[in-house]
Every structure is written in C-alpha cells, then in structure tokens.
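Enquirer: Everything below, folded, please.
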Amino acid sequence: MKEKIFSLIVVMMFSLPSYAGLSTGNERDACFKEHKEIADAYNCLYQKRVESDNQLDVLISEISKKIISNYDYPTEKPDSSDETVGSVYNKYFLDSQKAWMTYKKNLCLGVASSIGEAARDYQSYKDQCEINLNKLHIEELHIMDLPPAK
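Expert: The predicted structure follows:
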C-alpha cells in the first residue's frame, strides 16, 4: 500500500511541472509586462493566440498544396480513376490536423482547469497553452520537409 501511495505522489510531482510549463511562456509574460490593465493583458494574449492559430493554419494550407502538387500521380487502385496519391495523402494529412486541433483544445482546457475554471487566469492559461502547442506542432510540420509545390 505504501508503495502505491509513493508511486502516486511521484507521478503527480512529475506531471504538475509539465502542466505549469504549458501555461507559461514569453507571450503571456510580455502581455502582462506591457499592459497595466489586466483586461488589456488578457486581450493582448488572446490576439497572440489568434496570430499563432493563423500561422499554423497558413502552414497547414501550404503543406496541403505541396502534398497535392508533389504526389499528383494516380494510385494503384484500379477503381479510382481520378484519385491521386496526393489526394489520398492529403485527406489523411488534413484528418490528422483536425484530430490534432481537438487534442490541443482538450489538453489546454485540462491545463487551464488545473487552476479552477472560475479562476481569473483561466483563459490566459488556455491561450498560452495553445500558443505553446502550436509552436511545437509547427516544428513537427516542418520536419515533413516537402519540396515546394510545382
């Protein structure tokens, strides 16, 4: 029994810093340093989150175009006359991005709820978490290293 309790405590100790890390960042720090009014700081961080989302959306769109352009040859399926490898690849790519967006939203809701959903900083925790995950995902997408669209 003592081993289980000890294991639980160790797991909780290591999981808490990771949540704290997702809710903190340069954007949040800059907004709160730059704006005296708390509402203005929250709006600043919200705008930074919107910009981050837009940057990710643009990259996803560019990658989608590259996939369709670079894999424009037909599939080997006899019954799919107008289907290309790119259209199949792109479908899976876009489906994975939708799933990732859901993951991001849900994880950041969890991270923000760690301070209580009624807490004043709830939204700023959520926004910073989404910015941090967007940055990491942008790095992941760059690893695809696709050639430019034809």
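Enquirer: C-alpha from now on. contacts and neighbour counts both.
Expert: OK.
Enquirer: How far does the longest helix anywhere in the chain sit from its chain's centre?
Expert: As far as residue count goes, and with DSSP state H defining each element, the longest helix of the chain is helix 38-70. Average the C-alpha atoms of helix 38-70, do the same for its chain, and the two points are 10 Å apart (Cα atoms, centre = their mean, to the nearest Å).
Enquirer: Next: stretch 132-145.
Expert: Stretch 132-145 has its C-alpha centroid displaced from the chain centroid by 9 Å (Cα atoms, centre = their mean).
Enquirer: residues in contact with that stretch?
Expert: Where contact means Cα atoms under 8 Å, 6 or more residues apart in numbering, the residues beyond stretch 132-145 that reach it are L22, S23, G25, S52, D53, L56, L59, K104.
Enquirer: if I look at the fourth one, how far off is N70?
Expert: The one in question is S52. 27 Å (Cα to Cα, to the nearest Å).
Enquirer: And the two? Which one has more around it.
Expert: A count of neighbours by other Cα atoms under 10 Å puts S52 above the other of S52 and N70, at 20 against 15.
Enquirer: wait, the more buried one sits on D127?
Expert: No. Here S52 does not reach D127: they are 9.9 Å apart, not a contact under Cα atoms under 8 Å.
Enquirer: now the other sequence, so there's something to compare against:
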Amino acid sequence: MKIKAFTLITMILFPSVCLAVTPLMAGSEKDACYAKIDNRHEGENCIALQWKKSNKEVNRVLEKKLTSIINDSNFMDPFNSKSEETTGSVFQKRLSKSQKTWERYKKDFCLAVASQIGEEGFDYQPTIEQCEININKRRIEEINLMGDLPQ
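Expert: Okay, the predicted model is just below:
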C-alpha cells in the first residue's frame, strides 16, 4: 500500500519522471532535417546548421546570466571576510569554469553516444550533433534553473 501511495504521489508531483525518455541520438531537429530530402548530405548540412544554432543559444543564455550578475547590486557583497572578492565575481568565475568543464563533458559524452553506431556509420556526425543539441537544451534549462537573482 505504501509503495502504491508513493508511486501515485511521485506521478502527481513529478509527471516528467513518468514520460518516455527520448534517446540522446534522436530528436526533432534530426527528424526534420532528414524528412523529404533527396540525399543525405542535405540532411547533414541541415543538422550541422541546427547544431551551430543550438551552441549559439547556449552561449547567449550563459552570457545573459553572466551579464545579469555584473549589473545586479545584490552581487556586490563580499564573498567572505578573508578576501575582497564579491559574491558576483566568485559566481561569475565559477559559472564560467563550470561551462568550460561542461563543454568538454558534452563533447566526450556525445562521442560515446555516437560510438554505438560506429565511426564509419553514415549517421555518425549527425548523431553527435543531435546529441549535443539535446544536451544543450538541458544545459539551458540548468542555467535557467539558477532562477532569479537574490533580493
């Protein structure tokens, strides 16, 4: 009985847990790029453009967050009593460092995902790009989950 109640509560509070998960190598961008094409190179070029657009969007969201830190007086307080750094400068440094680490992770992880089809598979590079698009979407969500700045 307790398990059923827990499951029901989980489904109500966290409906996304109950949804089917799309594999990282699949996505609407890849589907749209390969729909109704004459040759696969058109699809490859299309997904490459979507990949570039996705990377630009991650960078735009990150820059917006970093800029909002610079312009917010709430981030001018001292980070601690041992240094002259502000909470904003520490936040910026750490967020920028985490982004560099995340970029390396994304590249390596999507190479692992694409290895399932083999490097010589005709869909190898588009699979890497779709995986990175999917992970970029999640990164944007993570950055946005940082929420509004403290008041």
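Enquirer: ok so, going back, neighbour-wise, which one of the contacts of stretch 132-145 of structure 1 leads?
Expert: Using other Cα under 10 Å as the neighbour test, these are led by S23, with 23 neighbours.
Enquirer: So what does that residue match up with in structure 2?
Expert: In structure 2, S23 of structure 1 lines up with M25, judged by TM-score structural alignment.
Enquirer: so who does its match touch?
Expert: V113, A114, T127, I128, Q130, C131.
Enquirer: Now do the SS call for it.
Expert: Reducing the assignment at M25 of structure 2 to three states with DSSP: H, G, I helix; E, B strand; the rest coil gives coil.
Enquirer: residue boundaries of the helices in structure 2?
Expert: Counting by DSSP H, the segments of structure 2 that form helices are 2-13, 15-18, 28-34, 40-70, 87-114, 124-145.
Enquirer: Looking at those, which is nearest to P78 of structure 2?
Expert: helix 87-114 (5.9 Å; Cα to Cα).
Enquirer: Against which helices or strands is that closest one packed?
Expert: Under the contact definition 3 or more Cα pairs under 8 Å, 6 or more residues apart in numbering; DSSP states H and E, helix 87-114 of structure 2 sits against helix 40-70, helix 124-145.
Enquirer: The longest one vs structure 1, mean deviation?
Expert: Put plainly, it is helix 40-70 of structure 2. On superposition with structure 1, the average gap between helix 40-70 of structure 2 and its aligned counterparts reaches 0.6 Å (mean Cα distance after the TM-score superposition for structure 1).
Enquirer: do the last one as well
Expert: Per the superposition on structure 1, helix 124-145 of structure 2 and its aligned residues are separated by 0.7 Å on average (mean Cα distance after the TM-score superposition for structure 1).
Enquirer: Just list the residues touching P78 of structure 2, thanks.
Expert: Under the criterion of Cα under 8 Å, 6+ apart, the contact partners of P78 of structure 2 comprise E84, E85, T86, T87.
Enquirer: I'd like to know which of those residues are buried.
Expert: Under a neighbour-count criterion of 16 or more other Cα atoms under 10 Å, the subset of the contacts of P78 of structure 2 counted as buried comprises T86, T87.
Enquirer: Need the contacts of P78 of structure 2 in JSON lines (columns: distance to F6 of structure 2).
Expert: As requested, those are arranged in JSON lines below (distance: Cα to Cα, whole Å):
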{"residue": "E84", "distance to F6 of structure 2": "48"}
{"residue": "E85", "distance to F6 of structure 2": "46"}
{"residue": "T86", "distance to F6 of structure 2": "43"}
{"residue": "T87", "distance to F6 of structure 2": "40"}
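Enquirer: Out of the contacts of P78 of structure 2, which comes closest to C46 of structure 2?
Expert: Of all the contacts of P78 of structure 2, C46 of structure 2 sits closest to T87, with 42.0 Å by Cα to Cα.
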